[in-house]
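Colleague: Following is a predicted model, sequence given first.
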Amino acid sequence: MSEVKKIATRESYGNALVELGKEHENLVVLDADLAEATKTGMFKKVFPERHIDCGIAESNMAGIAAGLSTTGKVPFMSTFAMFAAGRAFEQVRNSIGYPHLNVKIGATHAGLSVGEDGATHQCNEDIALMRVIPGMVVINPSDDIEAKAAVKAAYEYVGPVYLRFGRLAAPVINDRPDYKFEIGKGLTLREGKDLTIVATGLMVSESLAAAEMLAKDGIEAKVINIHTIKPLDEELIVAAAKETGKVVTVEEHSIIGGLGSAVCDCLSEKAPTKVLKIGVNDVYGESGPAKEVLHKYGLDAEGIYTKIKAFA
């Protein structure tokens, strides 16, 4: 059996920017002294005149991006999720969100899988922070193919978009001819009748693996990939909840305010369903190899399987 190809979605982000930059002269990229880590350095090599290093001044970068957008440019401001959503929150809210400007936020190194960088850099709150900003689109792609498609869709969308990317290489799971990315539309990756797993980002591949483990125990789980957390594909989630009767959400993010909360908001209003939220349980992360940290916090296939088995 051939080994599954793995690519970090931050790499996908860099590659997508280069390809889009060739097609669109109005695309500009801003970074906060992290171009090598965020992979926007790829864009800088090809289009140095359209890359702006704002230094370690993320809040200022948000203001610059806002200003550029009013001149007809489509700016992608890039830094770690902790700084994009955390440090620059006020400027993103007031300078980008409030006037509903056409700025794209490329946030890399999100979640526990930042690994050795530790709790200060493991941003498990960014989806919640960005979700609450009126009019902000929030996208968390699951693999290389989806990340590239998301960057293209973000460019084409007129308005603010938050794109969440990871440091850890993720298995490529969307490599098929019929794959189609559409903002606000989830994808059913596996059919099942006993329960529905709604996953996002890095957790999609882990949830698929957990579903295979559950199948060996006679539990058939439907798996849905929600790459767009806002706007949420409520129609797909409600239909799945009615079909299977139980829903499990899986995210590399706090269970407060993220995918799980969005799904519960939807179901409590439109189809009351028993829900189990799997994610970071109101705690900070810690430094360690990414895969070991994910395992300790129950966010690998084994941990997801164990929690769902008890729930099912």
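Modeller: Received, thanks.
Colleague: Could you use CA atoms for every contact and neighbour count after this?
Modeller: Noted.
Colleague: Quick one: the helices in this structure, in order.
Modeller: For the chain, applying DSSP state H gives helices covering 9-23, 35-38, 41-46, 58-69, 81, 89-91, 126-131, 144-156, 203-216, 234-244, 259-270, 290-296, 301-311.
Colleague: One more to weigh against that first structure:
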Amino acid sequence: MSASLRRLPYLLSAAGLALLLSGCAPSHLITRPLADALASQGSGAEDDLELAREASSFYLKLSESVLKDEPTHRGLAVAVASGFTQYAYAFVADEADRLEARDTRGAAQLRERAARLYQRGRDHALKALSLRYPDLMAQLALPEPSLRIEKADVPLAYWGAAAWGGLVSLSKDKPEVVADLPLAVNLARLAWQQDPGFGDGNLASLMGSFEAARPGGSRSQATAYFDEALRLADGRSAGAFVAKAEGVALPAGDRAQFESLLKAALAVQESAGSPLTLSNQLMRRRARWLLDSAEDLF
């Protein structure tokens, strides 16, 4: 969701040229540079949530289309998987939560859409990983997978697991989807084994969320993951505070800790041009909504 719009005219031109020249040049020579350009979009900073939302749908559709022609492009696969996952959370599932109090039917429709988007992001990540590790799905189904992924594939594993977790969380009436939670957890563990510091705490937060959610999960272990996420984020990520508030304090019924963590999230300020600008803006908005909803949550 942090994609910059500065190169959008180039991307539009490149897409147009790809269509124009497709009859007289090998498609790989056309789509590869476009794939490189699209994959790089996620590194830019954006501080306007609505602008990001409006741009994201075009970016995702174009990126997904190019990925079909460049299925082995790791960077683009990461961008597409992360894009669908972030869009589902930031602009659909979060909106459903805030809509619930006044329109339960509308909220349910949004959650159904978010689930489809999460599934799309997950499937792109799994497809890209399976091209590198043909036994991936069989390994994920094992209690203790022996597979070890390369560090370069940690982003794909992280976003695949995050999208899978989002899908499971919105599919409580679909036991066949919920039954896949152990596979999602194992995918996150593959990333954790290779690079536990990935995302400056994002992976640690995901591990904490899975530990808190899985049957037989340990609250103390979940807390340890969330605390590690806070340490890695070093006060720069509002999301780390919100994750612990929702993953530990809320289930424990600890309103004082819940509100303290959310107020800490609201206090997070990033420097100009920070890649965390958009995510922090989103998570501060969620923190405010959670604080306003505390009476209903406890």
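Modeller: Noted; the coordinates are in hand. Owing to the predicted nature of the structure, the values given are computational and were not obtained by experimental measurement.
Colleague: care to give me the TM-score?
Modeller: Overlay of the two chains. TM-score (TM-score structural alignment, normalised by the length of structure 2): 0.32; 159 aligned residues with a Cα RMSD of 6.3 Å.
Colleague: you'd agree Leu206 of structure 2 is up against Ala162?
Modeller: Yes: Leu206 of structure 2 is within contact range of Ala162, at 6.9 Å (criterion: Cα atoms under 8 Å).
Colleague: what's the overlap in contacts for the two?
Modeller: Ala188 (Cα atoms under 8 Å, 6 or more residues apart in numbering).
Colleague: circling back: mind putting the helices of structure 1 in a markdown table, distance to Val138 of structure 1 and mean neighbour count included?
Modeller: Converted to a markdown table, the helices of structure 1 look like this (distance: least, Cα to Cα, whole Å; neighbours: other Cα atoms under 10 Å):
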| stretch | distance to Val138 of structure 1 | mean neighbour count |
| --- | --- | --- |
| helix 9-23 | 15 | 21 |
| helix 35-38 | 18 | 19 |
| helix 41-46 | 23 | 18 |
| helix 58-69 | 17 | 22 |
| helix 81 | 12 | 29 |
| helix 89-91 | 14 | 18 |
| helix 126-131 | 6 | 22 |
| helix 144-156 | 10 | 22 |
| helix 203-216 | 16 | 21 |
| helix 234-244 | 15 | 17 |
| helix 259-270 | 10 | 18 |
| helix 290-296 | 23 | 17 |
| helix 301-311 | 24 | 17 |
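Colleague: what sits against Val151 of structure 1?
Modeller: Listed by Cα under 8 Å, 6+ apart, the contact set of Val151 of structure 1 reads 13, 16-17, 163.
Colleague: Turn those into CSV, including distance to Ala210 of structure 1.
Modeller: Shown next, in CSV, are the contacts of Val151 of structure 1 (distance: Cα to Cα, whole Å):
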residue, distance to Ala210 of structure 1
Tyr13, 27
Ala16, 30
Leu17, 33
Leu163, 26
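Colleague: Okay, Leu230 of structure 2 and Ala163 of structure 2: tell me how far apart.
Modeller: From Leu230 of structure 2 across to Ala163 of structure 2, the span is 22 Å (Cα to Cα, to the nearest Å).
Colleague: Compare neighbour counts for the two and give me the winner.
Modeller: Between Leu230 of structure 2 and Ala163, Ala163 has the larger neighbour count (other Cα atoms under 10 Å), namely 29 against 24.
Colleague: thinking that one is in contact with Gln119, fair?
Modeller: Yes: using Cα under 8 Å, Ala163 of structure 2 is in contact with Gln119, at 6.6 Å.
Colleague: ok, the nearest residue to Ala14 of structure 2 once chain neighbours are set aside - contacts?
Modeller: In this structure, Ala14 of structure 2 finds its nearest non-sequential neighbour in Leu34, 6.6 Å apart by Cα to Cα, 6 or more residues apart in numbering. By Cα under 8 Å, 6+ apart, the contact set of Leu34 of structure 2 is 11, 14-15, 66.
Colleague: Done for today, thanks.
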